[in-house]
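Peer 1: take this sequence and fold it.
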Amino acid sequence: MSVQERKARERAVRERLIVATARELAEQQGWDAVTTRQLAERIEYSQPVLYSHFRGKREIIGAVALEGAAELAAAVRAATSAADGPRERVYALAHAYLDFAARNPAVYDAIFQLDGGLPYAQDDTPEPLKDAFSALLECLGEVAGDGVGPGLFTETFWASLHGLATLTRSGRLPPEDAETRVELLVDRLAMV
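Peer 2: Next up, the predicted model:
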């Protein structure tokens, strides 16, 4: 292994450590606690080392968002592939999405709420974000119904899931009716 290859590998390891530490800190204490100073202390590197990887917190949020989007896509695909029939796949998708949002609130915020400097729904949207949407589209496209494009239906269903996730987490929706809300969403929107 050349010196250049070793340095590139070490750089990639440091970058993964920064992202993992930011994610852990955000999940424990919220995104306000994620500062370059805090990160530098936790990973035992200087702030200039952090800045050699990321220009600031915004880029770190973006890196967490990309990692989280890949995990969300994998969770949705795993859940939907294990379900039999279109209706069951849509239920599985809804539960996988909402479970991901509940288990990973800081990551979910990085993907959907915070400014990580990432373009959405554009030609230059990063692949993990496109893939997360594709994971939803793969399942929801088959239940869009006549006269509705699968992309538009997926956006609408996704927006509904996002609303359920954020309103439940903020305490604006009582948790005891969570399953009924999912049933309503699937029964009223999905044409199965």
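
Peer 1: from now on I want contacts and neighbour counts done on CA atoms only, so please keep to that.
Peer 2: OK.

Peer 1: after the helix ranked longest in the chain, which helix or strand is next?
Peer 2: Secondary structure of the chain per DSSP state H: the longest helix is helix 3-29. Per DSSP states H and E, the first helix or strand lying C-terminal to helix 3-29 is helix 36-43.

Peer 1: here is a second sequence; please produce its structure as well for comparison:
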Amino acid sequence: MSVQERKQRDRAERERLIVATARELAEQQGWEAVTTRRLAERIEYSQPVLYSHFRGKREIIGAVALEGVTEMAAALRAATRAADGPRARVTALARTYLDFAARNPAVYDALFQLDGGLAFAEEDTPEPLKDGFAALLETLADVAGEGVDPGLFTEVFWAALHGQATLTRARRLPPEDTGRRVQLLVDRLAGL
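Peer 2: This is a model prediction of the structure:
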């Protein structure tokens, strides 16, 4: 391995460590606890090293969001592949989405509540965000209905899931009714 390759590998490992540490800290104590000073202490590098990877907290939030959406897309695809039939696939997709949001609140915030500098539905939308939407579209396009734009249907279904995730987390919706809400969404919106 050349010196240049080793330096690139070391840099990539430091970047992964920064993102993993920021995510862990945010999940434990909330995003307000994630500061460059605290991250530098936890990973035992100086703040200038952090700034050589990320210009600040905003970019770190964006990196956590991209990592998280990649995990979410993989979970959605695995759940829908394991399900048999359209109803089961859509139900699995909805449950997996809501479960991911509940188990990863800091990641979910990085994706949808905080400014990570990421563009959604734009020309310069990062590929992991496009793939996250594609993971939804792959299942929902099959149940959109005749004459309905599959992309638009996916946006509406996604918005309903996002609303449930956000309102349940804020204790505006009782969590014990999540299963019933998912079934209502699948029955009425997906027509299954």
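
Peer 1: quick one: the longest helix of the first structure to the second structure mean distance?
Peer 2: For helix 3-29 of the first structure, the mean distance to aligned residues of the second structure following superposition is 0.2 Å (mean CA distance after the TM-score superposition for the first structure).

Peer 1: contacts only, for the residue most central in space within the second structure.
Peer 2: Nearest to the mean C-alpha position of the second structure, by CA atoms, centre = their mean, lies Val69 at 3.3 Å. Applying CA atoms under 8 Å, 6 or more residues apart in numbering to Val69 of the second structure gives the contacts 111, 128-129, 132.

Peer 1: and what about it, helix, strand or coil?
Peer 2: helix (DSSP: H, G, I helix; E, B strand; the rest coil).

Peer 1: what do you get for the one 3 residues further on?
Peer 2: Met72 of the second structure falls in the helix class when you classify it by three-state DSSP.

Peer 1: buried sites along the longest helix of the first structure?
Peer 2: Across helix 3-29 of the first structure, burial judged by 16 or more other CA atoms under 10 Å covers 14-15, 18-27.

Peer 1: of these, closest to Glu183 of the first structure?
Peer 2: Glu27 (29.1 Å; CA to CA).

Peer 1: what's the local residue count around the closest residue to the closest one other than its chain neighbours?
Peer 2: Leaving aside its chain neighbours, Glu27 of the first structure sits nearest to Ala106 (5.1 Å; criterion: CA to CA, 6 or more residues apart in numbering). Neighbourhood size, Ala106 of the first structure [other CA atoms under 10 Å]: 27.

Peer 1: to which residue of the second structure is Ala106 of the first structure aligned?
Peer 2: When the second structure is aligned by TM-score structural alignment, Ala106 of the first structure is paired with Ala106.

Peer 1: so for the strand or helix carrying its match, what gets flagged as buried?
Peer 2: Here Ala106 of the second structure, judged by DSSP H and E, is contained in helix 105-112. Residues of helix 105-112 of the second structure classed as buried by neighbour count (16+ other CA under 10 Å): 105-111.

Peer 1: angle of it against helix 3-29?
Peer 2: Here helix 105-112 of the second structure points in a direction 110 degrees away from that of helix 3-29 (axes from the mean of the first three to the mean of the last three CA atoms, to 10 degrees).

Peer 1: so where is the helix or strand just after helix 105-112 of the second structure in the first structure?
Peer 2: Next helix or strand after helix 105-112 of the second structure toward the C-terminus (DSSP H and E): helix 127-140. Mapping helix 127-140 of the second structure onto the first structure (TM-score structural alignment) gives residues 127-140.
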